[in-house]
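S.K.: What follows is a protein structure lacking sequence information:
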């Protein structure tokens, strides 16, 4: 008597093998989806933490902070600070929402004046960084040494950034 597999046994084993393969594929697909989701969340958190660190350092090392509003009720924040990224002599930092709905950080030699037209010397003596795009609303609130940044991006939840002013002498107006 020969020992071999019957056709039925082969079909059953192939079917079981295919079922296992389908489950493995589904598991791998779900793992790939989860990894992509976590990578996106990680990138978002890195961006938020980077933005928060910039706000923290600018406010903590500020000599003076002036807050005003533009036509659309977005805050215009002018800070004289020792926290500089581009040039140690450019101690004037301005946060504002540009006409293209981008949150800008302007580091300049002279105090930024939104009412004056731009000149060539302004661009020679300043650095403009785009921090966030698609801004619906930007506001800075002050209560003593505590400064709270509020940013609302289009199609996203509001973000709050809490910062504290160090014991340096300050000037603030709302």
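M.R.: Nice, I can see it. Worth saying up front: this structure is predicted, and the values here are computed from it rather than measured.
S.K.: okay, CA-based contacts and neighbour counts for the rest of this
M.R.: Will do.
S.K.: how far does stretch 130-144 stretch from start to finish?
M.R.: Stretch 130-144 stretches 28 Å from its first residue to its last (Cα to Cα, to the nearest Å).
S.K.: make that stretch 106-119, sorry
M.R.: One end of stretch 106-119 to the other measures 14 Å (Cα to Cα).
S.K.: in this protein, which helix has the most residues?
M.R.: helix 7-60 (DSSP state H).
S.K.: need the next SSE after it, C-terminal direction.
M.R.: Per DSSP states H and E, helix 7-60 leads on to strand 62-69 as the next helix or strand towards the C-terminus.
S.K.: by contact count, what packs against that following strand?
M.R.: If you count contacts as 3 or more Cα pairs under 8 Å, 6 or more residues apart in numbering; DSSP states H and E, strand 62-69 packs onto strand 75-81, strand 172-173.
S.K.: Next one for the comparison:
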């Protein structure tokens, strides 16, 4: 007697194969969605890290820092004279400000000192970099760190060559995400 598969056994095996393939496809699709979310988050984190490194390098390498509060108390204009340059300028003058029309944080860099609004004849010497979009708040606060306090009455400084440390607190809010950077110089 010959033993062979019946039609019903073949149909059941095909149905089971289809069910297994369907679940494998769903698992693969879920994995792709998960990878996309992780990739988006890692890009945000790497952008945040790059932004922090840029702020840190600009502030740490600066000789002069001036913060000007605009008429809108949510935004500051930060003027820096720094050795850090994105455009290979040996000693750059950098301004961070929020463009009021489209709420983007912009970094302006020049080889010559300038103030906002920029004169039309100086605009050709400026490099502009858009850093963040949809900024709702951009503030820079300065404070003396604990190590650079004023001496108490009767107390003398140990060394006149001792450097005073400056502490900067950079705060910006974009897309309902708060970012606070603490920078010591």
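M.R.: Thanks, I have it. Computed from a predicted model, the values in this text were never measured in an experiment.
S.K.: Tell me which of the helices and strands packed on strand 62-69 of structure 1 is the most buried.
M.R.: strand 75-81 (a mean of 22; mean count of other Cα atoms under 10 Å).
S.K.: The longest helix of structure 1 vs structure 2, average offset?
M.R.: Compared with structure 2 after fitting, helix 7-60 of structure 1 has a mean deviation of 1.0 Å; criterion: mean Cα distance after the TM-score superposition for structure 1.
S.K.: Same list, the helices and strands packed on strand 62-69 of structure 1, but as CSV with distance to residue 92 of structure 1 please.
M.R.: Below are those laid out as CSV (distance: least, Cα to Cα, whole Å):
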stretch, distance to residue 92 of structure 1
strand 75-81, 5
strand 172-173, 15
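S.K.: I'd like to know which of these is closest to residue 111 of structure 1.
M.R.: Set against residue 111 of structure 1 and scored by Cα to Cα, those come closest in strand 75-81, at 7.8 Å.
S.K.: Mind telling me what element the equivalent of residue 170 of structure 2 over in structure 1 is part of?
M.R.: With TM-score structural alignment as the criterion, residue 170 of structure 2 lines up with residue 149 in structure 1. According to DSSP H and E, residue 149 of structure 1 maps onto strand 146-153.
S.K.: average offset between the following helix or strand past that strand and structure 2?
M.R.: Once the chain leaves strand 146-153 of structure 1, the next helix or strand it forms, by DSSP H and E, is strand 158-164. Mean deviation of strand 158-164 of structure 1 relative to structure 2 after superposition (mean Cα distance after the TM-score superposition for structure 1): 1.5 Å.
S.K.: I figured residue 64 of structure 2 hits residue 80, correct?
M.R.: Yes. Using Cα atoms under 8 Å, residue 64 of structure 2 is in contact with residue 80, at 5.6 Å.
S.K.: residues of the host helix or strand of residue 138 of structure 2 that come out buried?
M.R.: According to DSSP H and E, residue 138 of structure 2 maps onto strand 135-144. By neighbour count on 16 or more other Cα atoms under 10 Å, the buried set for strand 135-144 of structure 2 is 135, 136, 137, 138, 139, 140, 142.
S.K.: nearest to residue 12 of structure 2, of these?
M.R.: Checking the buried residues of strand 135-144 of structure 2 against residue 12 of structure 2 by Cα to Cα gives residue 135 as the nearest, at 59.3 Å.
S.K.: Against residue 102 of structure 2, how distant is the closest one?
M.R.: From residue 135 of structure 2 to residue 102 of structure 2 the distance is 9 Å (Cα to Cα).
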